[in-house]
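# pasting a predicted model and its sequence here:
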Amino acid sequence: MMPAQGPQRRLLDSLNSTPTATPYLGLATNQTGPWCLQVSIPDGLFLSLGLVSLVENVLVVVAIAKNHNLHSPMYCFICCLALSDLLVSVSIVLETTVILLLEAGALATQAAVMQQLDNVIDVLICGSMVSSLCFLVAIAVDRYISIFYALRYHSIVTLSRARWAIMAIWVASILSSTLFIAYYNHTAVLLCLVTFFLAMLALMAVLYVHMLTRACHHAQGITRLHKKQRPTHQGFCLKGAATLTILLGIFFLCWGPFFLHLTLIVLCPQHPTCSCVFKNLNLFLALIIFNSIVDPLIYAFRSQELRMTLKEVLLCSW
């Protein structure tokens, strides 16, 4: 039996039908020294994180679907982000459950069937990750337009255009994830994924930093108009900077290690230090699931109207 390298491709490893998803890992992991730190993430933790994310994002989708006042482009993007995170959770929960059943001997099926199931789950996981990143950027773009083009916002960001953008993101995510799973052992595919992540991170950083700068200038103008003291303006900017740091920091800390893993596969697949990083793939995937838990707290639950709708849903006040 091949050693497990994380939820992806572990179904096939359990059946000993194919090697791991990353062809370099089997050779590289044997070259790590005793100093290598490997964080063990049990399957039960994957299952628990997935279930928490599942519940959170289902509540977001239900609340937005129930309240017609939340059917604006911004909330459509938030709803799709919740759906993407929901797919991540469902994929992890499904694959982890099947793994546990296989290990317990409660599930018996042919290797060919399990291979097809594993491919479908891998496409689902990869596609949901790509769409999640895209919708995070879509939310940032929507907020940017609402600030810098406030008077023209409703003519620029229409519900029809938002739907077309959402459709394009889902189609692109499915196609790109299918190609990735089909050609996962090609260096060009990994480089494309890493470049995509860096581009999304850079775009989000530029948009949010520009929005923060505009907000600080606006606050400074109000301070001068009312002849208030400078600490008021500085306090607002410091609070905004702290919020921006948390937002981008969580994004980078949750997604960065996984894409660093992909980068090192290309740069140093057999180096002992890189091999040590490869051993922690489970941890990197757990961080992505954790991000799907944090996203509703950042983008959805801060809305008072959504919280009120959610309260009605939980109290069954239809």
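Yes, it's here.
# only C-alpha atoms from now on, for both contacts and neighbour counts.
Will do.
# so which bits of the top helix by length along the chain are buried?
Among the elements of type helix in the chain, defined by DSSP state H, the one spanning the most residues is helix 187-226. By neighbour count, with 16 or more other C-alpha atoms under 10 Å as the criterion, the buried positions of helix 187-226 are 189-191, 193-194, 196-197, 200-201, 204-205, 207-209, 211-212, 215-216, 219-220, 223.
# try stretch 150-160
Along stretch 150-160, these residues count as buried under the neighbour rule (16+ other C-alpha under 10 Å): 153, 157, 159.
# identify, from those, the entry nearest to residue 276.
Using C-alpha to C-alpha, the shortest approach to residue 276 within the buried residues of stretch 150-160 belongs to residue 157, at 46.0 Å.
# included below, for side-by-side comparison, is a second structure:
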Amino acid sequence: MSSMNSSHNHSSTFILIGIPGLEAADIWISIPFCGMYIMACIGNCIILYIIKTERSLHEPMYYFLSMLAVTDLVLTTSISPKMLAIFWFHSNEIYFDACLIQLFFVHCFSFIESGVILAMAIDRYVAICNPLRHSVILSNPVVIRIGLLILIRGVLFSIPFCFLLIRLPFCSNKVIMFSYCGHGIVAKLACADTFINTVYGQTVANLVVGFDVIFIVLSYVMILRVIFRLPTWAARLKAFSTCGSHICVILIFYILALFTFLPHSSGHSIPLYVHVIVSNLYLLVPPMFNPIVYGVRTKQIRSRVLALVHFNRSK
């Protein structure tokens, strides 16, 4: 009876390994990860500051970019401090409640990021296919509603992850062979049937990502149809160039997502440490690169960044 009570005790701690098999190289691995986290924080904060202070950027495309920047900040901060604490201070323990909070934020804001990328695709579709009514179709109230819908979707799909784990008993093995808590990773440690957890996790991931990817592809199919009807190649290139930053963001996010979730469906055919590293990159690389992509490719943001740098140097 006492063993049964202890197995249902959720007040104990789990042990996060970090990157299995590469513990001796923790310090060296932490250097690029820390650099990516710092760059993500600085880059996204700069994007938010420029959009807030530059009135000419108060339009749907940049409102969605602000949502993306906030999402990236939350997403990378949900794993990076604890991961760096593991690498630097061997702070491997994490309370069950803290583990639930971390996995909630990881899943919730991954869904939100996918939703924001879809919203940006819709914005590009309206801007190119119906430019005269762009400000009417995507008015400020509509943008706010889209943002709230994306947030609510992420929260509603992520809350069940926590409840599905709370109901499970956990026995003596509480070693998580990962650098952060994820629903599927933690569920594997339970000494009970996790079929419902597996079905829900895979179903939600396929529904959310599948829905978003399908409508992103449809948006760009219609965008390309309009672009190729333009009379000159110069006009086509100019119209398509407005989508360049967004296409880069799509490729970075979904390619890394593919390599992150592929081992789950292929029987873990790759080494575990490779899977862990790719999973960390999935939550670090897009937040780092998104502000760089938009900073380099968007004239208004690029000019404001250069003006800020020049102003600081002239002081």
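On my side now, so go ahead. On a predicted model such as this, the values are computed, not experimentally measured, just so you know.
# kindly provide the TM-score of these chains.
Counting by TM-score structural alignment, normalised by the length of structure 2, the TM-score of this superposition works out to 0.70. Behind it: 262 aligned residues with a C-alpha RMSD of 3.6 Å.
# closest one of the buried residues of stretch 150-160 of structure 1 to residue 141 of structure 1?
Checking the buried residues of stretch 150-160 of structure 1 against residue 141 of structure 1 by C-alpha to C-alpha gives residue 157 as the nearest, at 10.0 Å.
# and that closest one? What does it align with in structure 2?
Counting by TM-score structural alignment, residue 157 of structure 1 corresponds to residue 138 in structure 2.
# from what I see, that match and residue 60 are in contact.
Yes. Using C-alpha atoms under 8 Å as the test, residue 138 of structure 2 is close enough to residue 60 to be in contact (6.6 Å).
# which neighbours do those two have in common?
With contacts taken as C-alpha atoms under 8 Å, 6 or more residues apart in numbering, residue 138 of structure 2 and residue 60 have residue 123 as neighbours in common.
# show me what contacts the match of residue 157 of structure 1?
Contacts were defined as C-alpha under 8 Å, 6+ apart; by that measure residue 138 of structure 2 touches 60, 123.
# tally of neighbours for residue 118 of structure 2?
25 (other C-alpha atoms under 10 Å).
# buried set for the one helix or strand it maps to?
Here residue 118 of structure 2, judged by DSSP states H and E, is contained in helix 96-129. Buried residues in helix 96-129 of structure 2, defined by neighbour count with 16+ other C-alpha under 10 Å: 96, 99-100, 102-129.
# wait, what's in contact with the closest residue to residue 263 of structure 1 other than its chain neighbours?
Spatially, and ignoring its direct neighbours in sequence, residue 263 of structure 1 is nearest to residue 194 (6.6 Å; C-alpha to C-alpha, 6 or more residues apart in numbering). Applying C-alpha under 8 Å, 6+ apart, one finds that residue 194 of structure 1 lies in contact with 259, 260, 262, 263.
# of the residues you listed, select the buried ones using a PyMOL command.
Applied in PyMOL, the following selects the buried portion of these according to 16+ other C-alpha under 10 Å:
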select buried, resi 259+262+263
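# which of the contacts of residue 194 of structure 1 does structure 2 keep?
For the contacts of residue 194 of structure 1, the subset whose aligned partners also touch in structure 2 (both residues aligned by TM-score structural alignment, their matches' C-alpha atoms under 8 Å) is empty.
# just the ones of the contacts of residue 194 of structure 1 in helices?
Using DSSP H, 259, 260, 262, 263 are the members of the contacts of residue 194 of structure 1 that sit in helices.
# and for residue 302 of structure 2, the neighbour number?
Counted with other C-alpha under 10 Å, residue 302 of structure 2 comes out at 17.
# one more: residue 302 of structure 1?
11.
# could you give the secondary structure assignment for it?
For residue 302 of structure 1, the assignment made with DSSP: H, G, I helix; E, B strand; the rest coil gives coil.
# what does it align to in structure 2?
Aligned partner of residue 302 of structure 1 by TM-score structural alignment: residue 297.
# measure the residue lying closest to its match once chain neighbours are set aside to residue 97 of structure 2 for me?
Residue nearest to residue 297 of structure 2 in three dimensions, not counting chain neighbours: residue 245, with 6.2 Å by C-alpha to C-alpha, 6+ apart. Residue 245 of structure 2 is 38 Å from residue 97 of structure 2, where distance means C-alpha to C-alpha, to the nearest Å.
# got it, and residue 187 of structure 2?
In this structure, residue 187 of structure 2 lies at 14 Å from residue 97 of structure 2, with C-alpha to C-alpha as the measure.
# quickly find the element holding residue 305 of structure 1.
Secondary structure assigned from DSSP H and E places residue 305 of structure 1 in helix 304-314.
# which helices and strands does that helix pack with?
For helix 304-314 of structure 1, the contact count by 3 or more C-alpha pairs under 8 Å, 6 or more residues apart in numbering; DSSP states H and E identifies helix 43-66 as packing neighbours.
# ok, average deviation of the helix it packs on from structure 2?
After superposition onto structure 2, helix 43-66 of structure 1 sits on average 1.7 Å from its aligned residues (mean C-alpha distance after the TM-score superposition for structure 1).
# hey, what's the angle from that helix to helix 304-314? Just curious.
Put simply, helix 43-66 of structure 1 runs at 110 degrees to helix 304-314, going by axes from the mean of the first three to the mean of the last three C-alpha atoms, to 10 degrees.
# C-terminal to helix 43-66 of structure 1, what's the next element?
Next in sequence after helix 43-66 of structure 1, counting helices and strands by DSSP H and E, comes helix 73-104.
# chain center to that following helix, what's the gap?
In terms of C-alpha atoms, centre = their mean, to the nearest Å, the centre of helix 73-104 of structure 1 is found 11 Å from the chain centre.
# what span of structure 2 is stretch 78-89 of structure 1 aligned with?
Per the alignment by TM-score structural alignment, stretch 78-89 of structure 1 matches residues 65-76 in structure 2.
# before we move on, the earlier item: the match of residue 302 of structure 1 contacts residue 246, correct?
No. Here residue 297 of structure 2 does not reach residue 246: they are 9.9 Å apart, not a contact under C-alpha under 8 Å.
# separation between the residue positioned nearest the centre of structure 2 and residue 304 of structure 2?
Compute the mean C-alpha point of structure 2, and by C-alpha atoms, centre = their mean the closest residue is residue 110, 4.0 Å away. Computed as C-alpha to C-alpha, the residue 110 of structure 2 to residue 304 of structure 2 distance reads 29 Å.
# cool, and residue 214 of structure 2?
35 Å.
# identify the residues contacting stretch 277-297 of structure 2?
19, 33, 36-37, 39-41, 43-44, 47, 69, 72-73, 75-76, 179, 244-245, 248-249, 252-253, 256-257, 259-260, 301-302, 305.
# cool, thanks, talk later.
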